[in-house]
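Chemist: This is a predicted model, with the sequence first.
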Amino acid sequence: MKDWPYDVFPTGWYQIGYSAELAAGDVRPVKYFDRELVLFRTQEGEVALLDAYCAHLGAHLGYGGKVKGECIECPFHGWLWTHEGSLAEIPYAPGEARRVKLGAWQTREIDGLILVWYDSFGRDPWWEWPGIREFKDTAGCYPIYPQGADHIGIRKIIPQSPVENTPDYYHFMWVHGAGQPGKPLLWKEDGHFLHTRIGFVFGHGKKSTWLTPDGPVTGEIETEAWGLGLSNARFVLNGFVTSQLTAATPVDREHSQLFDTITCTREPGSDDPEPTGTAARMLEFQKGQIRQDFAIWENQRYVEHPPFAGGEEEHYARFRRWSRQFYENAAEPAREPEPA
């Protein structure tokens, strides 16, 4: 048994925050992928993530650095760095050029989330994240912020663990108290994208629950994963939809920062930005449910060759084969042997 499938961070898009929480002029020291970084928003609204240490004398820009227009100012000697990592100005030596720059990370803002692209060799993104349709549909669903933005914090969890729930049809009974396992209906791989559907009986074995007051109802859990950093579970029950995105972003070799973002179908006739009725209860219920998973993942070790049972191996094996691409494409490429 071991903690990670491979010895590299997996390539992909990762969440590093919510747009609503980073105002123009804000500066934050952050750590991801075992790197000290600085996150800031320029006065014109551009989100930037740079390597944290000033190339001049090594001051950390996240501690005392200030946004000046479209640049961040070093707190030590005032050197100005653009959001792309290039040196804009040395205030006490105007006109002097220096061939120095800071590492700049590709970021996106989509559906109210701030994302960063990670690749161990600094290559451009292989794909763009399309977002979540319910997050975009603020007429039919509640806004994700602030009620649906759940900060889990930094936990001893690897990014693969949340996505590895996708082929785990049996855990619902023990972790979430379901009356029966899920039933696989769809498994579709498309490069970096994994799309599945699971048949599920909500309220199985119970005459009535708050979610199924008239008895058990057959519904679905649709899952979508884009690499190992972003995975969404869509719970569909009699036209009522709950969409829940789990994001795990590596901080170091053992820890990830976890975000849980949720929205639900609006109550009929409601234009209130704050969830009410079934939607409000479902949001709080799902926040509790995902924490039951976190309690498992945080104390789990990665078993490379599990002794599967009950047919688990079919989709678990498919998942793990699919997941390898994000590690193997981030590993050192094989080198051709030197000619004799």
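Modeler: Looks like it came in fine.

Chemist: C-alpha from now on. contacts and neighbour counts both.
Modeler: Fine.

Chemist: ok, residue 49 touching residue 42?
Modeler: No. Here residue 49 does not reach residue 42: they are 10.9 Å apart, not a contact under CA atoms under 8 Å.

Chemist: where do the contact lists of those two overlap?
Modeler: residue 83 (CA atoms under 8 Å, 6 or more residues apart in numbering).

Chemist: What segments of the stretch 201-340 of the chain are helices?
Modeler: Using DSSP state H, counting those that start in this stretch, the helices of the stretch 201-340 of the chain run over 277-297, 313-328.

Chemist: Same list (these) but as a markdown table, adding mean neighbour count and distance to residue 158.
Modeler: Below are those laid out as a markdown table (neighbours: other CA atoms under 10 Å; distance: least, CA to CA, whole Å):
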| stretch | mean neighbour count | distance to residue 158 |
| --- | --- | --- |
| helix 277-297 | 16 | 8 |
| helix 313-328 | 16 | 13 |
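
Chemist: So for residue 122, which of the ones you listed sits nearest?
Modeler: Nearest to residue 122 among the helices of the stretch 201-340 of the chain is helix 313-328; the distance by CA to CA comes to 14.1 Å.

Chemist: Take this one as well and set it beside the first:
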Amino acid sequence: MTSPKYAFLQAGHYARGWHIVLFSSELAPGEVKRLHYFDREFVAWRGESGQPCILDAYCPHLGANLASDGGRIHGDNIACPFHGWEFNGTGECVAIPYAKKIPERAKHALKGWPVMERNGFIALWYCPDDSAPVDYIPTIDDWGAENWGEWQFQRSRIRAQPCDVIENIVDIAHFPHVHGGNVQSFENRFGDYTVTQISKVKRDPEAGMITPPGLDFDLVDVRNQGAGMDADAWGDATYHGPSIMYYYTESRSPEISFRSWWVNYHTPVNDDEVDLCSAVIMSSLTDEPLPEEFTRLYPVTAHAAFGQDVLIWQDKMYREDPILCDGDGPITKLRRWYEQFYLPVG
């Protein structure tokens, strides 16, 4: 059997970098959460200081899951519910209630993972070779500002590979078939840790469109209503690393003018599944507040936009050596950029 063309297609191989695992609102002080990503079990908790921590889930003593029975938090540490062994946020065993001495092997027997809390989300630095984290995730200055509100997010576990998801950032040709719009302008820019899409896409009733199941509104009707608006809109989408995308958009029209941040991420669960999530905050571009119906519907349509792609991803196969044409966008360049997160450091 020949090896795959790209390192990111190797089984059990996951991207080095920051991966979002929770939103801050999902982990209250004193709360413990079970997580399953990268085909392994984690335990996450927030102690008295408010700092989130993530460790491998299984106690190095006799293998209990530290999240069993809701977990046991002591200050900023977590204690095993089986025998009370206590660990700090780096995975060091700091107390055994019935022992006079902590065994030397126990001091660093549990793996702690670097954690970043920023912009209202919690991200884990995944790296199989334990290289130092790189701080390439920017701050969203509008997060937490007045009139922006909280993240409205939707997460789903889907059958897809991360490489399926990230190629959307350069795929110009799918817009009029999947998302119901015609591309007016489209540009990709590549940086060391970033790839950006700057685009204008006009909603078009004549364009093709996928309608995800289970929506409580008519997505085609929403698209067609928007197509009739005289809107000046643009968007700037950037992947920061292998799995976290920021999208900033502004839209001005006689009916409504607004700006919005999206945080879209895909975190690998195993070789066959990812957790796909879209989160939205928005604000008016005028002194008038946004209509209540709009603030309710806009995040839902944002989540539905990913749902359109999911219907393709869940049934497709990944072509290592695709037949491409001159209108496809820089798919091969994107793959070479993405490969860096799977190759050894140095």
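Modeler: Arrived safely, thanks for sending. Computed from a predicted model, the values in this text were never measured in an experiment.

Chemist: Assuming the best superposition, what's their TM-score?
Modeler: Scored against TM-score structural alignment, normalised by the length of the first structure, the superposed chains reach a TM-score of 0.85; 319 aligned residues with a CA RMSD of 2.6 Å.

Chemist: Please name the nearest non-neighbouring residue to the residue most central in space within the second structure.
Modeler: The centroid of the second structure falls nearest to residue 265 when counting by CA atoms, centre = their mean (1.8 Å). Using CA to CA, 6 or more residues apart in numbering and skipping residues adjacent in sequence, the residue nearest residue 265 of the second structure is residue 244, 4.6 Å away.

Chemist: which position in the first structure aligns with that neighbour?
Modeler: For residue 244 of the second structure, the aligned residue in the first structure is residue 230 (criterion: TM-score structural alignment).

Chemist: Its match reaches residue 10, doesn't it?
Modeler: No. With contact defined as CA under 8 Å, residue 230 of the first structure does not count as touching residue 10 (11.9 Å).

Chemist: sorry, back to before: tell me which of the helices of the stretch 201-340 of the first structure lies nearest to residue 38 of the first structure.
Modeler: Using CA to CA, those put helix 313-328 closest to residue 38 of the first structure, at 25.2 Å.

Chemist: To residue 157 of the first structure, which of the helices of the stretch 201-340 of the first structure lies closest?
Modeler: Nearest to residue 157 of the first structure among these is helix 277-297 (5.9 Å), distances taken as CA to CA.

Chemist: The closest one vs the second structure, average offset?
Modeler: In the superposition against the second structure, helix 277-297 of the first structure averages 1.9 Å from its aligned positions (mean CA distance after the TM-score superposition for the first structure).

Chemist: what packs against that helix?
Modeler: Other helices and strands packing on helix 277-297 of the first structure, by 3 or more CA pairs under 8 Å, 6 or more residues apart in numbering; DSSP states H and E, are strand 256-264.

Chemist: can you tell me what part of the second structure the strand it packs on aligns to?
Modeler: Aligned by TM-score structural alignment, strand 256-264 of the first structure falls on residues 274-282 of the second structure.

Chemist: Next secondary structure element downstream of whatever helix or strand residue 156 of the second structure lives in?
Modeler: Following DSSP states H and E, one finds residue 156 of the second structure within strand 152-159. Per DSSP H and E, the first helix or strand lying C-terminal to strand 152-159 of the second structure is helix 162-166.

Chemist: count of neighbours near the residue mapped onto residue 12 of the first structure from the second structure?
Modeler: Superposed on the second structure with TM-score structural alignment, residue 12 of the first structure falls opposite residue 17. By the measure other CA atoms under 10 Å, the count of residues near residue 17 of the second structure is 24.

Chemist: Assess the claim that residue 17 of the second structure and residue 126 are in contact.
Modeler: Yes. The pair residue 17 of the second structure and residue 126 qualifies as a contact (CA under 8 Å) at a distance of 5.5 Å.

Chemist: residue contacts, the residue nearest to residue 265 of the second structure?
Modeler: Each residue near residue 244 of the second structure by CA under 8 Å, 6+ apart is listed here: 18-20, 263-266.

Chemist: Next one: it from residue 342 of the second structure, what distance?
Modeler: 16 Å (CA to CA, to the nearest Å).

Chemist: How about residue 201 of the second structure?
Modeler: Applying CA to CA, the value for residue 201 of the second structure to residue 342 of the second structure is 32 Å.

Chemist: Could you do residue 267 of the second structure as well?
Modeler: Distance from residue 267 of the second structure to residue 342 of the second structure, by CA to CA: 15 Å.

Chemist: for residue 317 of the second structure, same thing?
Modeler: 20 Å.

Chemist: where exactly do the strands run in the stretch 101-250 of the first structure?
Modeler: Assigned strands in the stretch 101-250 of the first structure, in chain order: 104-105, 107-110, 113-118, 149-155, 183-190, 193-202, 217-226, 230-237, 240-250 (criterion: DSSP state E, counting those that start in this stretch).

Chemist: Adding distance to residue 26 of the first structure, write those out as CSV.
Modeler: Listed next are the strands of the stretch 101-250 of the first structure as CSV, based on distance: least, CA to CA, whole Å:
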stretch, distance to residue 26 of the first structure
strand 104-105, 17
strand 107-110, 16
strand 113-118, 14
strand 149-155, 19
strand 183-190, 38
strand 193-202, 33
strand 217-226, 29
strand 230-237, 25
strand 240-250, 21
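
Chemist: Quick one: distance of stretch 320-331 of the first structure to the chain centre.
Modeler: For stretch 320-331 of the first structure, the separation from the chain centroid amounts to 17 Å (computed by CA atoms, centre = their mean, to the nearest Å).

Chemist: And for stretch 310-325 of the first structure?
Modeler: When distances are taken as CA atoms, centre = their mean, stretch 310-325 of the first structure is centred 21 Å away from the chain's centroid.

Chemist: likewise stretch 162-181 of the second structure?
Modeler: 17 Å.

Chemist: hang on, the earlier thing: for residue 174 of the second structure, state which of the contacts of residue 244 of the second structure is nearest.
Modeler: Among the contacts of residue 244 of the second structure, and counting by CA to CA, the member closest to residue 174 of the second structure is residue 264, at 18.3 Å.
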